[in-house]
Structures are given as structure tokens and as C-alpha cells.
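Asker: structural data only, the sequence is not supplied:
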């Protein structure tokens, strides 16, 4: 995490809410498009699948009781600033969990969404092994805007699987299938456990 870049309150205020992020994706899909400067049939297809994933996880995600309690017990308020894009499959598997945590926090956590390719300076302050991997969660104190923690782009076991498959030069379609199979079997539990550890760091 670099201390040389910090979002302004104006940038945070103008970022997407979850609802407006989802609305943006729906509007673009209606025109056969997705977020970001690169447009292709494949990216649009991924985005359509991601809408289905988010819709399902919005409805089916149940927080671990200790995670919901930790969110409620925060003694300060925070912005959860999320770098994402509509075509990103990992984001679709993870963002609904962020939203459930924010809801459980009784206002202590406010989520804001930033499109990666529209905020290169913010993204480049939070690279993963030099790459612009998303989603990336940056936690900032709501009063001072100082960064308090970051997480992402995937739960650790999924990240290890990704690196293993990538190092093995597994074709992209197979790589994404294996990753989404992992997410399906895990049922957000590892994501929740890692975010619980993050909340404990904030106490």
C-alpha cells in the first residue's frame, strides 16, 4: 500500500454506489457493451454471466454471525473503496459479500465503486505483483480518508490457484472455469473469513 496517493472526498462522493454500479452495467449490456475502454463479444458475455452471479449472491449470501457482529461493533466509520470492472468474474463473486457486510454494519461501512480503467492512479497505488488485478478493496477512515487496510484481488486459496494455473500456462477459459468452480464450492466462506480478519485489524 502506497502512501503517495489518496483519493479526495470529492472523488469518493462521486464514485458509484452498488446500486448505481449495477445500473451502469445493465445500461451498457442493453447496448451490447461493458465497462472499460476495451469492448468485445467475449467481455460482454462475461459481464452477462457476472450479472447473474451477483444477482444470485445478493439473494443467497448469509454472513457468518461473527462477521456480522464484527461489522456492527466497529468503533469508527469507514469507506470501502472497491476497484472493479463489470467484466471481472472475481469481482462478481466477491462484491455482494462486501454489500452484505456493509448492510450489517449499521452505517459504519459505506461502499464506493471505482472503474479500474477510469482511475489508473488509484489502481497503480494498489497493484498485485505489479499487475492491475481486481477487485481490490481499499479501506479508508471516513473522517481522515487515511487508508487503513486493503484486500484482494481474491481470497488467498483462490489466488494461489490462479498463480498455479497461470504458471502452468493453462488456457484462459479453463483457468476461469477452475476459479469459478472453487468459488462455487467455497460458498463465500473463505472470503468472509478473510474479511473478518480484516475487520479485527481495524479494531
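Answerer: Nice, thanks for sending it over. All of these numbers come straight from a predicted model, not from anything done at the bench.
Asker: hey, let's count contacts and neighbours off CA atoms from now on
Answerer: Will do.
Asker: quick check: what element follows the helix ranked longest in the chain along the chain?
Answerer: Using DSSP state H to define each element, the chain has its longest helix at helix 41-60. As assigned by DSSP states H and E, the chain's next helix or strand after helix 41-60 is helix 65-72.
Asker: what distance separates that next one from the middle of the whole chain?
Answerer: The gap between where helix 65-72 is centred and where its chain is centred comes out at 19 Å by CA atoms, centre = their mean, to the nearest Å.
Asker: now stretch 44-55
Answerer: Here stretch 44-55 is found 14 Å from its chain centre; the criterion is CA atoms, centre = their mean.
Asker: go on, stretch 77-94?
Answerer: 2 Å.
Asker: what are the buried residues along that stretch?
Answerer: Along stretch 77-94, the positions that meet the burial threshold by neighbour count (16 or more other CA atoms under 10 Å) are 77-94.
Asker: okay, now the one to match up with it:
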């Protein structure tokens, strides 16, 4: 596992680098990942606009900032994502703002389809759901904890929608985006901070 993490970190990108890769591909009429389709291209374009808006509007809540500033150890937040993923577009700007609140956190991003081996270690109900945040102890290079692909409230919404309608259609996706809009990043911030402070001792996961 440690070698998988090391390889992923070697091939990882900063937040600004990640956004540029997605943007450059869009200018070529492409999305990130192995699969290419008009739908994925359209989602990627929508997500690029969404990220630009969230970069300007998302703020870290004061009680979250205070806690982040008390972290003692250094961590790398390694996020598995893709440019077409709506949840990643909602969550990455939040994680970026959170990481900037602490000199103990460095945010790095990798693309799911280029890192199959690592992604397959962190499946959600058997699926390769993203984004997935891996918290790495910088000193030991080990994954201490993981989070994702969505905060609980968003997960509950999707589960209930599937129970009612059997699938997630465009209306379901619209409801999910509305949930993120109303939440203002609070759930992601609180859940991730709670996870960070629940880490007692880093073990090799």
C-alpha cells in the first residue's frame, strides 16, 4: 500500500495544476478520464464554472479554522477526482480553502482513471465513487484515514432519491446541487475536521 501511495503522490497535482489540466482538456473538447462523451464534456464545462464560482464564495467557518490551526502533525490530503464529477467540483474548492487555513496540511489531487490500483483500495459499496480524500501522515507516508465521496446529508439525499425513483436522473442531480448550495460547505468542513481529530495514531491502511 505504501508504494501505491508514494506512486500516487509522485503523479499528483496541486489544486491550481489540477484546474489547469481540466481547463486545457476542455479547450480541446475533451474531459479527463478514460471515457469520452458529450455528456462528460458538458459536465466538465459546468463543473469548471462551478469551481470558479465556489473559489470566490466558499469560506471556512471560524470554528473550523480555529481547529485546523491547532493541528500538530503534518498531513497530505490526497484527493482522487475527475473533472466531470459534480461532487468533486463541489468539494475540492472547500478542501482547498480548508488546507490553506493550516500550515500542517498540503492538498494534492490525482485523477481516478490514472490511479486504478489506489482507487480500488478505497471503493464505496463496491464502486469507484469520487471524490475520495485520503489523509496521509507526511512523516510516515501512510494513509491514516479516508473520507468521501459525499457528506452524510448529500449521501442520504441520493439514497432516498434512488429508493423513490430507482435511478439518479437530471432532477436528482439538480436536487443534489441545490443541497450543496444551501449547505455552503459546512457539512464537508465539519465531517473532515472531525475525522482529522479522531486520528489517534497513524496505522498503515
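Answerer: Yes, it's here. From a predicted model like this one, the values you see are computed outputs, not experimental measurements.
Asker: drop the TM-score for these two in here.
Answerer: Between these two chains, after superposing, the TM-score reads 0.93 (TM-score structural alignment, normalised by the length of structure 1); 199 aligned residues with a CA RMSD of 1.5 Å.
Asker: show me what contacts the residue positioned nearest the centre of structure 2?
Answerer: By CA atoms, centre = their mean, structure 2 has its centre lying nearest to residue 131, at 3.8 Å. Residue 131 of structure 2 makes contacts with 79, 80, 81, 82, 85, 87, 88, 91, 148, 149, 150, as judged by CA atoms under 8 Å, 6 or more residues apart in numbering.
Asker: over to the closest residue to residue 147 of structure 1 other than its chain neighbours. Which of the three states is it?
Answerer: Distances taken as CA to CA, 6 or more residues apart in numbering put residue 140 closest to residue 147 of structure 1, at 4.2 Å, once the chain neighbours are dropped. Under the three-state scheme (DSSP: H, G, I helix; E, B strand; the rest coil), the conformation of residue 140 of structure 1 reads as strand.
Asker: residue 140 of structure 1 - how many residues pack around it?
Answerer: For residue 140 of structure 1, the count of nearby residues is 21 (other CA atoms under 10 Å).
Asker: structure 2: which residue goes with that one?
Answerer: Structural alignment places residue 140 of structure 1 opposite residue 136 in structure 2 (criterion: TM-score structural alignment).
Asker: I figured its match hits residue 75, correct?
Answerer: Yes - counting by CA atoms under 8 Å, residue 136 of structure 2 touches residue 75, with 5.5 Å between them.
Asker: distance of residue 105 of structure 2 relative to residue 65 of structure 2?
Answerer: Taken as CA to CA, to the nearest Å, the spacing of residue 105 of structure 2 relative to residue 65 of structure 2 amounts to 12 Å.
Asker: of the two, who's got more company?
Answerer: Summary of the neighbour comparison: residue 105 of structure 2 and residue 65, criterion other CA under 10 Å, with residue 105 having more neighbours (23 against 19).
Asker: in structure 1, which spans are strands?
Answerer: Taking DSSP state E, the strands of structure 1 run over residues 78-84, 109-115, 136-141, 147-151.
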